[in-house]
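A.B. asks: Here you go, sequence then predicted model.
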Amino acid sequence: NIKKFINYVPTLTDITQEQKDHVIARAQKIHKMIEDEPKSRGWNRRAKVGTKKRWYKIVHSMDGERGAD
């Protein structure tokens, strides 16, 4: 999602190029920090499986309805 955000920033029209560059630099720094952090075994397993298998629990709302899948 950070990569998508970084690609989206240049399309913004309400901020200056300098502001865009600043936002992109910060987002890239955050992305690098996340990537450089050691990952747990669980994280690595989920990364291998990807979106093929649900790895999270469905949360039900207070009225008993299921959340969005």
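C.D. replies: Good, I have the coordinates. Worth saying up front: this structure is predicted, and the values here are computed from it rather than measured.

A.B. asks: going forward, measure contacts and count neighbours with C-alpha atoms only.
C.D. replies: Fine.

A.B. asks: which one's the longest helix in the protein?
C.D. replies: helix 17-36 (DSSP state H).

A.B. asks: Show me what it is packed against.
C.D. replies: Other elements packing on helix 17-36 under the criterion 3 or more Cα pairs under 8 Å, 6 or more residues apart in numbering; DSSP states H and E are helix 2-8.

A.B. asks: Point out the other helices and strands that the helix it packs on packs with.
C.D. replies: On a contact count with 3+ Cα pairs under 8 Å, 6+ apart, helix 2-8 meets helix 17-36.

A.B. asks: For the helix it packs on, buried residues please.
C.D. replies: 20, 23-24, 27-28 (16 or more other Cα atoms under 10 Å).

A.B. asks: Structure two is appended below for comparative analysis:
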Amino acid sequence: MNGMFTQIMGLLQKGVTAVGAIIAVFGAVNLGRSIKDSNGPGIGSGIAEIVGGAIIIAAAAFISNVTL
């Protein structure tokens, strides 16, 4: 039972890390497009997406610390 929980938490950690990375990449693309177009609100949105992705990745690092 404990081994299965550890495997599930490992898979969850990888999935959450991937989602955070995807959000950060889309934020970087959004930031680049907004800088190119001189779009002030878009720049803020791109930075917020990058930071949000980084926070999700950091939260995924703590998933491995969850135990039964």
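C.D. replies: Perfect, I can see it now. The structure displayed is predicted, hence computed values, not measured ones.

A.B. asks: Just give the TM-score of the two.
C.D. replies: Once superposed, the chains reach a TM-score of 0.40 (TM-score structural alignment, normalised by the length of the second structure), with 39 aligned residues with a Cα RMSD of 2.6 Å.

A.B. asks: hmm, back to that, any chance of the buried residues of helix 17-36 of the first structure in JSON lines, plus distance to residue 4 of the first structure?
C.D. replies: As requested, these are exported to JSON lines (distance: Cα to Cα, whole Å):
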{"residue": "20", "distance to residue 4 of the first structure": "14"}
{"residue": "23", "distance to residue 4 of the first structure": "13"}
{"residue": "24", "distance to residue 4 of the first structure": "11"}
{"residue": "27", "distance to residue 4 of the first structure": "11"}
{"residue": "28", "distance to residue 4 of the first structure": "11"}
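
A.B. asks: residue closest to the middle of the second structure?
C.D. replies: With distances taken as Cα atoms, centre = their mean, the residue of the second structure nearest its centroid is residue 20 (1.5 Å).

A.B. asks: Report the buried residues of the helix or strand containing it.
C.D. replies: Residue 20 of the second structure belongs to helix 2-37 when assigned by DSSP states H and E. The neighbour-count check on helix 2-37 of the second structure (16+ other Cα under 10 Å) flags 6, 9, 13-14, 16-18, 20-21, 23-28, 30-31, 34 as buried.

A.B. asks: Give the other helices and strands that it contacts.
C.D. replies: Contacts defined by 3+ Cα pairs under 8 Å, 6+ apart place helix 2-37 of the second structure against helix 40-63.

A.B. asks: Lovely, talk soon.
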